Structure formats: structure tokens, C-alpha cells
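Peer 1: Turn this into a structure:
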Amino acid sequence: MKKKGLLMLFMTLLLAACSSGGSQEEAWKDMSWEAVEEEADGTEVRLYMWGGDEGINRYIDEWAAPRLKEAHNITLERVPMDAAEILQKLQTEKQAGKQDGPIDIIWINGENFKNAKENELLAGSFTNKLPNFNEYYDTEDPAFQTDFGTSVEGMEAPWGKVQFVFYYDADQISEPPSSFAELQNWIHDHPGKFTYPRAEDFSGNAFLRHVLYAQAEEPSNIYENSLSEADIQPAAESTWAYLKDIQPDLWRSGEHYPNDLTELDRLYSQGEVWMTMGYNESRAESLIEDGVFPESTRSFVLEPGSIGNTHFLSIPFNSSNPPGALAAINFLLSPEAQLAKFKPDYWGENTPISFDQLPEDMKQEFEAVDRGESVLSTERLEESFLPESEAAYVEWMKEQWFDEIVQP
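Peer 2: As a prediction, the model looks like this:
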């Protein structure tokens, strides 16, 4: 009995300690915003994010980090890492019970958000605490409520929005194709001058889903419905037929596909292919400015449209500095930070901020931005916009593309 009593006492103390630790770890959820900023002052925040775009990296390192330090005395460290690797790291830390992790903010969306949410790798809902989000964003916007079909529930804050476009060298191509059928003919007429990244790559997967949309009776048959292989079989079969048809006339006769968008961009910059692609309708501007892409680079979209999405910032379950993460995210959502990101100097991507909720002078500054010659008009982008399908299509496309195209 004595041993049993000691065991019960030990378990009681252990549970009390765990309860106390959990409440301390989540104390930030009950803080006022003033208290959050006080706690964040003088701290370091580590932002883990994809690092494959130099314009994006420069925006963080040269614009955002110095101004965050000046305005809030927060040191922002950018850590380049692919989203899948970030989630694997968090999963390992969760399994090991590590509650004081090195990651404070992650750049995330789509299937990665779905996986993070389902595996409880995120800190929980926080957007209701962000002054800038609640003042300058349409908090009820459907684009902020779901992410590739997964309910957001305040677990990530909208950082930007992008649309998928194709880029071409106007010195080589006088008139780009206007549909996937025309692209098919163009590839046959210009063998070796087009290719796309593998399905494992985010941009390559998006290209393949565009083909799937184009082969369906209506794109909405894909993006408005959950994945059902039986229902999409006709569109899927047409997709594989399309990809097999163009394969012999792709770069390297389709025997090798670029591993990622960075590799495809390099082929384009070297003139080996005459087109590249990707999310962010204005990303070419900084590459043209830096002499990476030719000055004759222009963009186009194909019928039936251009898939667009919102991308987000989130806080992992074991951030060692949640107040700092909140303050940094709030800063990155500010009108000033979004305006700098909107300009083509660094990043040049579109913003999820609501112009109607901005002060008139700031609204005018956004409207005065010249996004560059390579960027399609806002009207053309809006009329071609197509929503993302649910995240399950991404994984399905990876598996099916490999089986049907790489190793049929």
C-alpha cells in the first residue's frame, strides 16, 4: 500500500507539472497585444522558409529584417529549408517530446498545411490576435478560410497571393500559345524548347494540374470536388495521353525532367528552352533586373485559366518564442511590408491585403506601383483566375505521373 501511495503521489506531481508547463507554453494566447510586444522586444525570431528565389530572399534579408529590428528590436533570421523538410523536422521533434524548438515561423500552404494540421505540428489559432490582419484584411475572405480545401481555423496568416503564369522569350516567340491544345502543337513545332519540372516540385505539380483542369469538361469539376479517381478517370486518361504525346518533343526528348523550378529557370536563362513557368505572376521582374532572365521575357496564361492561391505564415507547436513570432508576422502583414513586397524591386508578388481597408494615401501608393512589362494586367489575371483543388490532388498527381509518364 505504501508503494502504491508513493506511486499515486508521483503521478499526481507529474500531471501537475505537465499541466503547469502546458499553461506556461500557451500563456501567449491570453496576453494582450501590448504584452506580446513587450515579450518580443529584444528577441530573435527564426523564419524557416523555401529559399529558392533570390528576390524573395533579398526581400527578407535586405528589407524586412532591418526594418523589423529598427521598429520592434526583433532580430529576424531567415533559415532556408523546403517545407516538407520543415515538417519532417517538426515531426521528429514532436516524437522526441522537444518543446523548445528552433523554428518560430514557417512559410506554408497547401498539402504541407494539411499535413501539419493533421499531425498537430502547429501552435493553434492566432490570427485573431494580429492587429494588422484584423484592421487591413477582409478576415471573412474565403481565400483565408480554407487552404487547398483544408479549413484554416486561424492557424495561419495570409502573407501573399499568387497566380501561375508561363514566361517566354519574346525575341524567340512572337506569339505565345493561348490554350493547352495550342501549346501541344507549339511543342511539336519546336522540339526541345519546352519542358516542365517533375511532379514532386511544387511548380511542376501545378503545371500538371493545369493540364488536368484543361482535360476536364469544366475546371470546376476538379476544384469544386473532393478527389474521386472514378469520377475524374476520363480527365485523367486524357491528361496522360496529352503528356505522352508531347514527351518525345520535350527538352532531352523527355528522358529527363528538371528536378525543380530552379533548374527550369536555369535552362530558360541559358536559352536551352524558350519558356519557363511558376507561381507569382511578377517574379520575372527581379530576374530580368539582375540579368538572369533576358529583357525580352514576357508572361502569358493558357485557357481555361490560371490557378492561384494564397500562401501563409504559421507558428509551430514548439516555437521557443511565440510572442516574437506573433510580432514578426504582424509586421510582415503590415501595409508598409506588403507594399514593399508588392513592388518588383525584390519580390513583386500580389498582396492579400484589402485595398478598401487601407488609408487613402497608402491605397494610392499601391495603385501607383508599376509591376513591370513582364507582368500581365490585373484585369487579365483576375479574369483567368482558377481556384486550387484540394490538397489530395497534389499527392495523387505525384504518384500517378510517375507511374504513367516516368515508368509506364
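
Peer 1: CA atoms for contacts and neighbours, from now on please.
Peer 2: Noted.

Peer 1: what sits against residue 198?
Peer 2: With contact set as Cα atoms under 8 Å, 6 or more residues apart in numbering, residue 198 has these partners: 204, 205, 257, 258, 259, 260.

Peer 1: So which of these is the closest to residue 142?
Peer 2: When those are compared for distance to residue 142 (Cα to Cα), residue 205 wins out at 23.5 Å.

Peer 1: and that closest one, how many neighbours?
Peer 2: Neighbours of residue 205 under the rule other Cα atoms under 10 Å: 21.

Peer 1: List the contacts of the residue nearest to residue 404 when sequence neighbours are not counted.
Peer 2: Spatial nearest neighbour of residue 404, excluding adjacent residues (Cα to Cα, 6 or more residues apart in numbering): residue 240 at 6.7 Å. Taking Cα under 8 Å, 6+ apart as the criterion, residue 240 is in contact with 401, 404, 405.

Peer 1: tell me which element residue 85 is part of?
Peer 2: helix 83-95 (DSSP states H and E).

Peer 1: re the thing from before, now do the SS call for the residue nearest to residue 404.
Peer 2: Using DSSP: H, G, I helix; E, B strand; the rest coil, the structure places residue 240 in helix.

Peer 1: In strands, which of the contacts of residue 240 appear?
Peer 2: Under the assignment DSSP state E, the contacts of residue 240 contribute nothing to strands.

Peer 1: Now show me the structure for the sequence below, then we'll compare the two:
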Amino acid sequence: MKKKVSRKTWILSGLSVLSLAAAALTGCANSGQAEVSQDVPTVTIWGAGGQEVREALQTIADAHNADPKYNTKAKVEVQFVVSGTSEQSLEDRLVATYQAGETNTDFDLIALDDSAIAKIVSRTKEDFFDDIDTSKIPNYDNLVFKDNVVGTNFIPYRGTCVYLAYDSEVVSEPPKTADELYQWIEEHPGRFAYCDPSTGNSGFSFVANTIYNQLPQEAALSNDPKWETEHTEEWDNAFSLLEKLHPYLYQTAGKVQYPIKNQGVLDLLATKQIDMTPAFANMVLSQKNMETLPDNIKLTQLEEPFLGGLAGFMIPSIGSDKEACLSVIDYYLSYEAQAIDWNTMFASPVVDPSKLEGLEHEDWLAETDMSSMRYFSIGTIQTDISKRWTEEIGSLAR
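Peer 2: Now for the predicted structure:
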């Protein structure tokens, strides 16, 4: 495994002291890392997504590197591709490395949402990611999401869910079902928006729910193309409904607008240009904590929940020290690391939340209970949904 100079430590202001590891992070992170022997293997975590995900991964990595129980087994470094930039995507980097025939790289651990994995496998090979021996991960026993649709080569480390975010000063009784939401949209023209689903999964969740509410429950957990090719009537009905709703959505300059990215709709909500939108819970909570979203923005979930998913670790076959990777995964599943993840980006824990200590805004954790998560993992069908939406619905706004 390659030895590299440590990246600059990321420490979020106000991070609670959770344990000896976190105390070392906030008080003497640099000296803690300096004590790590140069002979300790370096495990590079590669991730992709928003800046808040990057900061959370790095903050936990710093705490790991200051923990004497773990820093004698591995040193963690984080490489991250921030979404929305001109950088080559993590998927493309992995595929290019694979196609070049490289077998000993610093792609040691990959931290991705489960929905992104099928795209990588489709461009490499079925066994591109190694099976993970969970018997060598003691904190695996902490995990409450052991069953996942990816399989034995995927270990979840955080959860994510889309909720209905609304302005409680305007909406006293938010919709409870999808049908009630559709009715509310028509009764309140221009006060609802969802982002272009090809640019943000909060918008994708609205579109996907419109389709999958009409399909059997198991369809949301399958990438089998039959759910698309053998259920054309349900798909057609869903897109007809989206077309029907189109004129009632947020408008500017007399035209319906689909904001770009997940942040786009939250900006409209913060400035009272809309009253309601699907949004990722952690984004809403983080921005309320930073006071860029006001306290009157609340979250609720429908009886047919919006999509939820898991982000987790996978070990590519082209990486290096597998044993060191297992030790790093073990730390990220510790109660200490899970608490840091919540305090850094309000990521839904994948362990029993009652075991976590030193949490900020513990009441918000109860509001976003992962037990109600509707798990979506549909592989490349997601691409088909976004493409059809662009052709049939997005084109209406041009």
C-alpha cells in the first residue's frame, strides 16, 4: 500500500467531545497522527458526493488516526470527488484503472451509495469488489442494517432518506399520503417544486415514488428490467400524472422551472418562493443547524415513504492491504464514529441510536427515524427513469 503525506486535518467547529478519540481530534489531532508509525499501512478511502459527505468522512478519519486502538493497524487518508465539479467521476476513475490492468492501487476502500455500485460493476466485472469477511470486523455486531440488496461485499456505514420539507408557518397540516400531496400541489399552484431528477436524488425520489407506488413492493429492491418492460401501463400512468402536475409547479418568468440539484429547491424554500419540496433529511438538518434554513422548516414523511438508501464501504480487487481495510471499516461502525457522523452531517446512523453519546440535536434524530426508510436499489433503471423524465417532462419547461 502506498505511503502518502497526510492530508490537512478537517475539524468542524463545535464538534462534541465524544470519546478519547474525538478529544484527540479536537485538541491535538496533529500530534496524535504524528505518533503513528511510518510502518503502518495507509488505507485510502475514495468517496464522491456533496461537500458535507467529504467533511464527515475526513472528520472520522482524523478521529481514527488519533485513536491508539486503531492507528497502530492503519492510517486513513480520504480522497474525494465533489459532485458538480469538472473532476473525473469516481466511477470513471475506477473503470479506467481496471481497464488499464492495474492491480495494486490506492483504491483501497470505496465509500458510495448503494445505487452507484451497479454502474461500476456493469463496466468492470462481477467480482470487481471483494467479499468482506465480517468475522474480522468486531463492530459489525453493532450494525442494524445487515440485510442489504448489494450483498456480502458491501458494509453500510450511514443511511440517507428523502423527506417532505415544508414551511410550517404556511402549511399547518402537511399531506400524509402521495395522493394528498398531489392534491395539495394542484390546490396551491406554484408553491411546490422538485429538482431535475438527473441533477439531484431528491427530485428523482419524487419521480421514482410516482412510478413505484404503482408497482409491487419488491420492485423497489430489484434492478431486473422486467419492472420496466413488463409494467409499461404503470410507467405510462406515472408519467401522465407527472405531466398533469407540471403546470402547478414553481414558476419564474411565466414558465415552470425545475431547479438544479438538491440545493436548488432548498434555496427556494428558504426564501419562501415555495412552501414544500422533497429534500434529504441531513441537508435540511445541517442547514437548520447553520441557520441558512429557518426553524420553521419542518420534515414529515408520507405513508408511502420517499426513497431511502445506504452508503457503505466496498473493497475493490485492485486495492492493497485488505486486513487494514477491515480495521478501518470496524472503526466507522463504532458508536464513537457513528456519533461523529451525526454531529458532522446529521447522517442517519446504521447502529442503534440509543447507544450513541454526545449527540447534538438529539430530538432531530427521533424525527428522522430510519426504521421508516423505504429502501430503493434499482440499479441502471434509475438512468432510464431520468432519461424518460428529461424527454417527456423536462422538455415541457423549455
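
Peer 1: ok so, going back, could you export the contacts of residue 198 of the first structure as JSON lines, including distance to residue 25 of the first structure?
Peer 2: Output for these, formatted as JSON lines (distance: Cα to Cα, whole Å):
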{"residue": "204", "distance to residue 25 of the first structure": "39"}
{"residue": "205", "distance to residue 25 of the first structure": "38"}
{"residue": "257", "distance to residue 25 of the first structure": "46"}
{"residue": "258", "distance to residue 25 of the first structure": "43"}
{"residue": "259", "distance to residue 25 of the first structure": "40"}
{"residue": "260", "distance to residue 25 of the first structure": "38"}
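
Peer 1: From these, which land in helices?
Peer 2: Within the contacts of residue 198 of the first structure, residues falling in helices by DSSP state H are 204, 205.

Peer 1: Which member of the contacts of residue 198 of the first structure is positioned nearest residue 47 of the first structure?
Peer 2: Lowest distance from residue 47 of the first structure to the contacts of residue 198 of the first structure (Cα to Cα) belongs to residue 260, with 22.2 Å.

Peer 1: Surely the closest one is in contact with residue 204?
Peer 2: Yes - if you go by Cα atoms under 8 Å, residue 260 of the first structure and residue 204 touch, sitting 7.3 Å apart.

Peer 1: Pick out whichever of the two has more residues nearby.
Peer 2: Neighbour count, other Cα under 10 Å: between residue 260 of the first structure and residue 204, residue 204 has more, with 24 against 18.

Peer 1: Leaving out sequence neighbours, find the closest residue to that one.
Peer 2: The shortest distance from residue 204 of the first structure to any non-neighbouring residue, by Cα to Cα, 6+ apart, is to residue 197 (4.3 Å).

Peer 1: can you check residue 220 of the second structure too?
Peer 2: Nearest non-adjacent residue to residue 220 of the second structure, counting by Cα to Cα, 6+ apart: residue 376, 5.1 Å away.

Peer 1: same check, this time on residue 236 of the first structure
Peer 2: Nearest residue to residue 236 of the first structure in three dimensions, chain neighbours excluded: residue 212, at 6.5 Å (Cα to Cα, 6+ apart).

Peer 1: what does residue 329 of the first structure give?
Peer 2: Leaving aside its chain neighbours, residue 329 of the first structure sits nearest to residue 313 (7.1 Å; criterion: Cα to Cα, 6+ apart).

Peer 1: Okay then, goodbye and thanks.
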